[in-house]
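1. The amino acid sequence is not available; the structure is as follows:
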């Protein structure tokens, strides 16, 4: 794939800093979510079933064991792809706390889990996925402390959309203001923020995606992740999909909107992801999300034809 030719990618940014490819190792640290445990609600967001995007979800392994297994899988995959084994002693990884809300616990427990992950000598960074309404000042200070020690630290905030009506419709449990407040506090502390956005949410159009991007960029962020909406087994949306009450985004429309968003993004913003896929039988729709490279190829084709990151911006 040649996305690095059109986008400021996370992989390229890590390689520039560390001089080599750096992989993320996803970790399930047994966190929950205020939208599931009754604090805000139960059942979660209408699109949510975490096991569709975290293959460690539900694991009984501890954090150290998950990291060990993750490193083994990465090295095995690399060896099969290259036909030989590279020197594993030089491998570098980011510990990615992905499952559920990874800042939603007591401070001492959060610190213990993060500390366990970074004690591995191959871990050079920490990425923490969470909700905008679950990031107290103490957590921001903790992440800033890790960064001061030389780790590559990212706070990954799941906004999904800036449209207040959509946030209510999908039972998100927070609004734009919580997101804006957390971004402001994180940036004051020098923590890099990566914002997650979903395209294809019910009732939204291309104009909504562009408006969300505009609002997010105006706040000032460091990274973006764009995902297509997945209809997954066990989610509230699965019921609506089975009743033919949901319109599923076509691959062509997704590639068009992602391309337009990338062209409207300043070149210093790092794109951590522009597509995602899920496996059956957990994935119900859209079908193209079951094939890892379909969206990537379509997006690259769009960027090749119409231009890459920042090219829709004026160059005064």
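-> It's in. These numbers come from a predicted model, not from an experiment. Numbering: from 1, shown residues only.
2. CA atoms for contacts and neighbours, from now on please.
-> Noted.
3. now for the biggest helix by length in the chain, which elements pack on it?
-> Longest helix in the chain by number of residues (criterion: DSSP state H): helix 63-82. Contacts defined by 3 or more CA pairs under 8 Å, 6 or more residues apart in numbering; DSSP states H and E place helix 63-82 against strand 23-27, helix 107-118.
4. any idea which of these is most buried?
-> strand 23-27 (a mean of 22; mean count of other CA atoms under 10 Å).
5. what's in contact with that strand?
-> 54, 56, 63, 66-67, 70-71, 92-99 (CA atoms under 8 Å, 6 or more residues apart in numbering).
6. Helix or strand: which one has the residue nearest to residue 162 when sequence neighbours are not counted?
-> Of all residues not flanking residue 162 in the chain, residue 212 sits nearest, at 4.9 Å (CA to CA, 6 or more residues apart in numbering). Using DSSP states H and E, residue 212 falls within helix 206-219.
7. Mind listing what's buried along that helix?
-> Across helix 206-219, burial judged by 16 or more other CA atoms under 10 Å covers 206, 208, 209, 210, 212, 213, 216, 217.
8. which one of the residues you listed is nearest residue 103?
-> Closest approach to residue 103 among the buried residues of helix 206-219 (CA to CA): residue 216, at 21.3 Å.
9. residue contacts, that closest one?
-> By CA under 8 Å, 6+ apart, the neighbours of residue 216 are residue 162.
10. Distance-wise, check the nearest residue to residue 2 once chain neighbours are set aside relative to residue 265.
-> Computed as CA to CA, 6+ apart, the closest residue to residue 2 that is not its neighbour in sequence is residue 300, at 7.2 Å. According to CA to CA, to the nearest Å, residue 300 stands 16 Å off from residue 265.
11. Okay, one more to line up with it:
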């Protein structure tokens, strides 16, 4: 039947509005991060590949060329696209620089949306106003916030450099201005359990959210976590445990919230562990099987309503 039968996915919503799934074309616009440029720190988050920091971004194509290559990779499955500023902190620069880069990304008529990925502590009011201006032009605009967890102790442990209060503040200002927020959560961070995942999920729902992205923690070469993993000090979720936890969060999620992603994968040799994260379909199939057996998005909320 497919995941769409059990989850309100971004693809489903795009089909309803645009008559087709919208391919997100990822962009590296040479942004940096306050957690690596010295503003907050230089080590970056413990799950990041810090070896690449000394080389910055290397030689990369212009925004226009990146979009063109992204269209080619889509293999004509889409005729409309979303420009997705994914790399690093894509609101962390001068206002005029941000505007110029965003403007470049939406020049072509087949770009109907703009997604901007960033940290919760790097979204000033002027950036929110800029995003509102694109939305007023008819674009599908999403602010993607990398929260990862609502647990301040964990945020400190993984060297994020911000707290949950920063996230709450940004969500309030962004959604108050009419900008949709998609929140990224990592399941399996050091020291966290299934109960912690549920706590974070509930805290995010209470703060207000329009979309969610779920990711399993995976270890990449060059990260601080890689050292802990090699030393045997970093337990990771099995495929079965991740599928269970992700599915439980989905069942506790109101049906109007859109899931942009329910799992993620990485490629070797960058990926060190867990091995199941090296294959795209592993997580998707396991989650779909669990939802099919135990109930899909909003199931627990509906169950509670019926019992009440």
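-> Cool, got the structure. These figures come from a predicted structure and were not determined experimentally.
12. which stretches of the stretch 1-150 of the second structure form strands?
-> For the stretch 1-150 of the second structure, the strands defined by DSSP state E, counting those that start in this stretch cover 23-27, 81-85, 111-118, 140-148.
13. Residue 235 of the first structure pairs with which position in the second structure?
-> Counting by TM-score structural alignment, residue 235 of the first structure lines up with residue 223 in the second structure.
14. thinking again about what came up before, so for residue 34 of the first structure, which of the helices and strands packed on helix 63-82 of the first structure sits nearest?
-> Of these, the one closest to residue 34 of the first structure (CA to CA) turns out to be helix 107-118, at 15.6 Å.
15. So which bit of the second structure is that closest one matched to?
-> Against the second structure, helix 107-118 of the first structure falls on residues 95-106 (TM-score structural alignment).
16. now that stretch, how far from the centre of its chain.
-> With CA atoms, centre = their mean, to the nearest Å as the basis, stretch 95-106 of the second structure stands 21 Å off its chain's centre.
17. which residues are contacting that stretch?
-> By CA under 8 Å, 6+ apart, the list of residues contacting stretch 95-106 of the second structure from outside reads 29, 63-64, 67, 83, 91, 111-114, 126-127, 130.
18. Out of the residues you listed, which is nearest to residue 186 of the second structure?
-> The closest of the contacts of stretch 95-106 of the second structure to residue 186 of the second structure turns out to be residue 91 (CA to CA; 21.1 Å).
19. Map the residue nearest to residue 162 of the first structure onto the second structure.
-> In the second structure, residue 212 of the first structure lands on residue 200 (TM-score structural alignment).
20. Do I have it right that that match meets residue 149?
-> Yes. With contact defined as CA atoms under 8 Å, residue 200 of the second structure reaches residue 149; the gap is 5.7 Å.
21. Please look at the match of residue 235 of the first structure and residue 51 and confirm they touch.
-> Yes. If you go by CA under 8 Å, residue 223 of the second structure and residue 51 touch, sitting 7.5 Å apart.
22. The two: who's more crowded?
-> residue 223 (21 against 13; other CA atoms under 10 Å).
23. show me the contacts for the closest residue in space to that one that isn't next to it in sequence.
-> For residue 223 of the second structure, ignoring the flanking residues on the chain, the nearest one in space by CA to CA, 6+ apart is residue 49 at 4.3 Å. Going by CA under 8 Å, 6+ apart, residue 49 of the second structure touches 220, 221, 222, 223, 224.
24. ditto for residue 233 of the first structure
-> So residue 233 of the first structure contacts 49, 281, 282, 283, 284 (CA under 8 Å, 6+ apart).
25. which of those residues lies closest to residue 168 of the first structure?
-> Distance to residue 168 of the first structure across these (CA to CA) is lowest for residue 49, with 18.0 Å.
26. ok, that closest one to residue 175 of the first structure distance?
-> Residue 49 of the first structure is 21 Å from residue 175 of the first structure, by CA to CA.
27. now do residue 1 of the first structure
-> Residue 1 of the first structure is 36 Å from residue 175 of the first structure, by CA to CA.
28. ditto for residue 20 of the first structure
-> Taken as CA to CA, the span from residue 20 of the first structure to residue 175 of the first structure is 39 Å.
29. and what of residue 276 of the first structure?
-> Relative to residue 175 of the first structure, and taking CA to CA, residue 276 of the first structure is found at 24 Å.
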